[in-house]
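K.L.:
Just a sequence and a predicted model for now, questions to come.
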Amino acid sequence: MSHLLPVTTILGCKNSMLREGLRHILSSTRFRLHAESLTHGEVALDETAQAGPLLFILDANLYPSGLAEGVWSLKQQYAQARIVVLSDSFNLEGMKAAFQSGADGYCLATTGCEALIKYLDLVMLGEVVFPSAAFLAAISTHGEEMDLSKEAPAIKVSSLQVASAPEGHDSPIRTLSSREAEILQCLMQGAPNKVIARKLDVAEATVKVHIKAILRKIRVANRTQAAMWAVNHLSSNSADASWVQSSDRLAIHSLR
């Protein structure tokens, strides 16, 4: 099977201890380390190295002032390569910028050895992975505070375009009702169904029906993907956000 092929792997680590730790973790896997490392943000690979699956594992600290630019530069030079960013701590804006520049994964440096291998396997299968618990904690304004220094499970995102261009009149969110838009914003805050039902004064079963409709309309598979989709489409300066706010005003006006 193609996903069992050896993967030429290039490490880009500023910290020598992290680099040696990754070498040890990957030593008995299909991720074959290339002789050269990306210590200064640049590496020259011969045609043999580029012929098969190619993976870059980047320490976010390698690009202290321009992680996104570093990812973009590598993607321009090696378009077929997969890129996974390792970060000491979770940074929502940093993760979004990395994905928008072409990264395929964003993991915490505290991730366990076996979990990291599984995440890398998912990336090589074409999935996008990121620490879902840390992500939900970062976007939640009402949820319980979480310890982001602990290992958080990663989720895979299939057919979800993290980097999105501005939406036009055919934007999926414009098909949502004002109530569905409210619930989507609750999902973006990490609220569970019970909390959403209490906040909107509706039955929990009704919330489930609305969420199912939301997932279908914005074309994602689960509530976590919906939350990340909302982060990218309901920013305060987006046209979609303006539409949601206008929709809410119309709904309020109709009740007067």
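P.N.:
Arrived safely.
K.L.:
switch to C-alpha atoms for all contacts and neighbour counts from now on
P.N.:
Will do.
K.L.:
residue ranges of the strands in the stretch 1-150 of the chain, please?
P.N.:
For the stretch 1-150 of the chain, applying DSSP state E, counting those that start in this stretch gives strands covering 7-12, 31-33, 54-59, 82-87, 105-108, 128-131.
K.L.:
Deepest-packed of the ones you listed, please.
P.N.:
With neighbours defined as mean count of other CA atoms under 10 Å, those peak in mean count at strand 105-108, which reaches a mean of 26.
K.L.:
so residue 222 touches residue 215, yeah?
P.N.:
Yes - between residue 222 and residue 215 there is a contact at 6.6 Å, judged by CA atoms under 8 Å.
K.L.:
Please tell me how far the residue nearest in space to the middle of the chain sits from residue 193.
P.N.:
Nearest to the mean C-alpha position of the chain, by CA atoms, centre = their mean, lies residue 130 at 4.6 Å. Relative to residue 193, residue 130 is positioned 23 Å away (CA to CA, to the nearest Å).
K.L.:
another structure for you, compare them:
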Amino acid sequence: MPTDSQPAHPFRVFLVDDHRVVRSGVSAYLAMVEDIEVVGEASDGQQALDRMAVLEPADALPDVVLMDLVMPGMDGITATRQIKARWPAVEVVAVTSFVEESKVRGALEAGAAGYLLKDADADELAAAIRAAVSGRMHLDPAVARILADSTRASQQTGDSLTRRQHQVLLLIAEGASNRQIAETLVVSERTARTHVSDILARLGLASRTQAALWAVQEGLVPGPRPGR
């Protein structure tokens, strides 16, 4: 019987990277982690979508996809967006060599629940997977700094937010989706989506992740874990 610290089944992970040696290395890392199981792999975004479609009828979809961003064919940002649109419950963690702000923003805005560099060790990789499954975000420290600097540079203020928008902002910071926000506040998903867009516009931010970081900096919530 699983304990409070162990899931009922290992967290299922799917690897997407165009380099076989990288997939083999990550798979070897995760083989040493008791509560994580690699259930499939792909060499590009389209292959990942095709193979996950095969897993779906068997109720064997992964809990988390570890996604490279720069690949031939369908890139990782496009694949992340399509995975989140088709299988919202599947979390995606970007694992890449690049920390450019455009790639960070692109991955997170596509729905990634974390962003790690390929030199991350096994413990950090496992921590990012567990965080994604539990609805939290795990960012490499360098990535967290990029987002924090960008957020501070906007010099936004929350004085113009309504009481309802403050409620929505807190839910965003806790990692809630538009559907979860709608259910919590007993409004339509369309209304929740409108509130999120209005908050980003009023604060001068480009993404939900920046909104969450803003809430952390303002001391409204503990916020997502920015790495180890």
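P.N.:
Received it, and whenever you're ready, just let me know what you need. The shown structure was predicted, so the numbers you read here are calculated from the model rather than taken from an experiment.
K.L.:
What does the superposition give as a TM-score?
P.N.:
Here the TM-score for the pair of chains, by TM-score structural alignment, normalised by the length of the second structure, is 0.60; 171 aligned residues with a CA RMSD of 3.9 Å.
K.L.:
circling back to that earlier point, so what corresponds to the residue nearest to the centre of the first structure in the second structure?
P.N.:
Matched to the second structure by TM-score structural alignment, residue 130 of the first structure sits across from residue 139.
K.L.:
ok, back up a step: give me the distance between the residue nearest to the centre of the first structure and residue 14 of the first structure.
P.N.:
Computed as CA to CA, the residue 130 of the first structure to residue 14 of the first structure distance reads 21 Å.
K.L.:
what do you get for residue 4 of the first structure?
P.N.:
According to CA to CA, residue 4 of the first structure stands 29 Å off from residue 14 of the first structure.
K.L.:
and what of residue 228 of the first structure?
P.N.:
Separation of residue 228 of the first structure from residue 14 of the first structure (CA to CA) stands at 30 Å.
K.L.:
For whichever residue in the second structure pairs up with residue 28 of the first structure, the count of nearby residues, please.
P.N.:
Counting by TM-score structural alignment, residue 28 of the first structure lines up with residue 32 in the second structure. Using other CA atoms under 10 Å, residue 32 of the second structure has 12 neighbouring residues.
K.L.:
which residues does residue 32 of the second structure contact?
P.N.:
Counting by CA atoms under 8 Å, 6 or more residues apart in numbering, residue 32 of the second structure touches no other residue.
K.L.:
Let me see the contact set for the closest residue to residue 194 of the first structure other than its chain neighbours.
P.N.:
Spatial nearest neighbour of residue 194 of the first structure, excluding adjacent residues (CA to CA, 6 or more residues apart in numbering): residue 204 at 5.9 Å. By CA under 8 Å, 6+ apart, the contact set of residue 204 of the first structure is 193, 194, 196, 197.
K.L.:
Among the residues you listed, name the ones in helices.
P.N.:
The members of the contacts of residue 204 of the first structure that map onto helices under DSSP state H are 193, 194, 196, 197.
K.L.:
residue in the second structure matching the first one?
P.N.:
Applying TM-score structural alignment, one finds that residue 193 of the first structure falls in a gap with respect to the second structure.
K.L.:
ok, residue 193 of the first structure - how many residues close by?
P.N.:
Counted with other CA under 10 Å, residue 193 of the first structure comes out at 19.
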